[in-house]
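Student: Quick one: sequence and predicted model below, then my questions.
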Amino acid sequence: MAPERTELQVRPGVEADLDALTDLYNHYVRETPITFDTAVLTTEERRPWLLSHLEDGPYRLKVAVDADSQEILGYATSSPHRPKAAYATSVEVSVYLRPDAGGRGIGTLLYEALFEALAGEDVHRAYAGVAQPNEASVRLHERFGFRYVGTYREVGRKFDRYWDVAWYEKEL
């Protein structure tokens, strides 16, 4: 008998999600090189990040929740690529899933919702930096039409070693 599939909903992130989103992100801070943050964040430290992702405009936050329990299983964001004005039509995108939520198509659902939301915005390119190795993230980005543009070698140090970041871009 096949395991029962969890019914999922993807919706904009809201302030009530802040604790769960912070906990999810802090897993990656503590356990992985996927983010280059090296110290866990409090919800208050994370609040400006959440509030910078609106329901409209180029900077979005989409969350995937279990339809029954309303537990957050993951999120996707589009954020400023760089702070200078000429970069305003470029966004950096990312997906973070709860550690037990991988391999279920949740990242795909999140990116579908995110790119659909961005379709009407004045955004020209999306960029994604993928700390290496991370084959699942590479496959996800390639599935959405991202193409590899280069690698920053040993650009970040975490867990007493240096990590490469491969960069991908997608025309929007």
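Tutor: Everything's here; your move. These figures come from a predicted structure and were not determined experimentally.
Student: going forward, measure contacts between C-alpha atoms and count neighbours the same way
Tutor: Will do.
Student: Leaving out the residues flanking it, which one is nearest to Ala39?
Tutor: Val29 (6.6 Å; CA to CA, 6 or more residues apart in numbering).
Student: Would you check how far apart the one you found and Tyr127 are?
Tutor: 21 Å (CA to CA, to the nearest Å).
Student: These two: which has the busier surroundings?
Tutor: Neighbour count, other CA atoms under 10 Å: between Val29 and Tyr127, Tyr127 has more, with 24 against 19.
Student: next, the one to line up against it:
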Amino acid sequence: MPTFSTRSAAERDLAVISDIYTHAVEHSTATFDLEPPDLDYWRARLDGQHPGDHLLVAVDEDDRAVGYAYSWSFRPRPAYELTRETSIYLDSRVRGLGVGRMLYPALLETMAVSGVHTAVALVALPNPASEALHRAAGFEKVGEMKEIGFKFDQWIDIAWYQKMLVTLP
């Protein structure tokens, strides 16, 4: 059984991160992107300017990225500063091996240490594996919205998940 660990992403991981996401764009409704972003998009995630912006990778024994999770701005208004939206994607070869259940808590702990108060995540439905992962990471389902995205000639519903991280005085 392979072993995995987590670490902060580095420039050398961006091509693999991009490949993992490109596969999701082209073959799933987990993302509503219709075209994969370029490497500059991933560099911006890597170089996040907000203390709550993080990009972590799960790596195999050879230190090769097999998945990633990141936190980024929820909405562009100042009152949302302590809320970050999260996202996680795994290489299809490691799904079901516990990589997500290791990677997501590492991201959430990093976010909490940086002062993030609330983590939110959007899950395209149906996606029982993603919903189970979010629940396992301590997220609570707080709502659903119908027919929010249109991809692959179908309407896609979403579920919102939330996890409280840090309480301010």
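Tutor: Sure, I can see it. The model shown is predicted, which means the values in this text are computed figures rather than measured ones.
Student: TM-score for these two?
Tutor: Once superposed, the chains reach a TM-score of 0.92 (TM-score structural alignment, normalised by the length of structure 2), with 165 aligned residues with a CA RMSD of 1.5 Å.
Student: about what we covered before: and the residue nearest to Ala39 of structure 1, what's its match in structure 2?
Tutor: Applying TM-score structural alignment, one finds that Val29 of structure 1 aligns to Val25 in structure 2.
Student: and its match, what helix or strand is that in?
Tutor: Assigned by DSSP states H and E, Val25 of structure 2 belongs to helix 14-27.
Student: Once you drop chain neighbours, what's closest to the equivalent of Tyr168 of structure 1 over in structure 2?
Tutor: Under the alignment (TM-score structural alignment), Tyr168 of structure 1 pairs with Tyr161 in structure 2. Computed as CA to CA, 6+ apart, the closest residue to Tyr161 of structure 2 that is not its neighbour in sequence is Lys141, at 4.4 Å.
Student: pretty sure the one you found is in a strand, no?
Tutor: Yes: using DSSP: H, G, I helix; E, B strand; the rest coil, the assignment for Lys141 of structure 2 is a strand.
Student: Identify the residue of structure 1 aligned to it.
Tutor: Matched across to structure 1, Lys141 of structure 2 falls on Tyr148, judged by TM-score structural alignment.
Student: for Thr6 of structure 2, same thing?
Tutor: Under the alignment (TM-score structural alignment), Thr6 of structure 2 pairs with Val10 in structure 1.
Student: Measure the mean distance from the one helix or strand its match maps to to structure 2 post-superposition.
Tutor: Using DSSP H and E, the element containing Val10 of structure 1 is strand 8-12. If you overlay the two and look at strand 8-12 of structure 1, the average distance to its match in structure 2 is 0.9 Å (mean CA distance after the TM-score superposition for structure 1).
Student: what about the counterpart of Arg84 of structure 2 in structure 1, neighbour count?
Tutor: Under the alignment by TM-score structural alignment, Arg84 of structure 2 pairs with Val91 in structure 1. The number of residues packed near Val91 of structure 1 is 25, by other CA under 10 Å.
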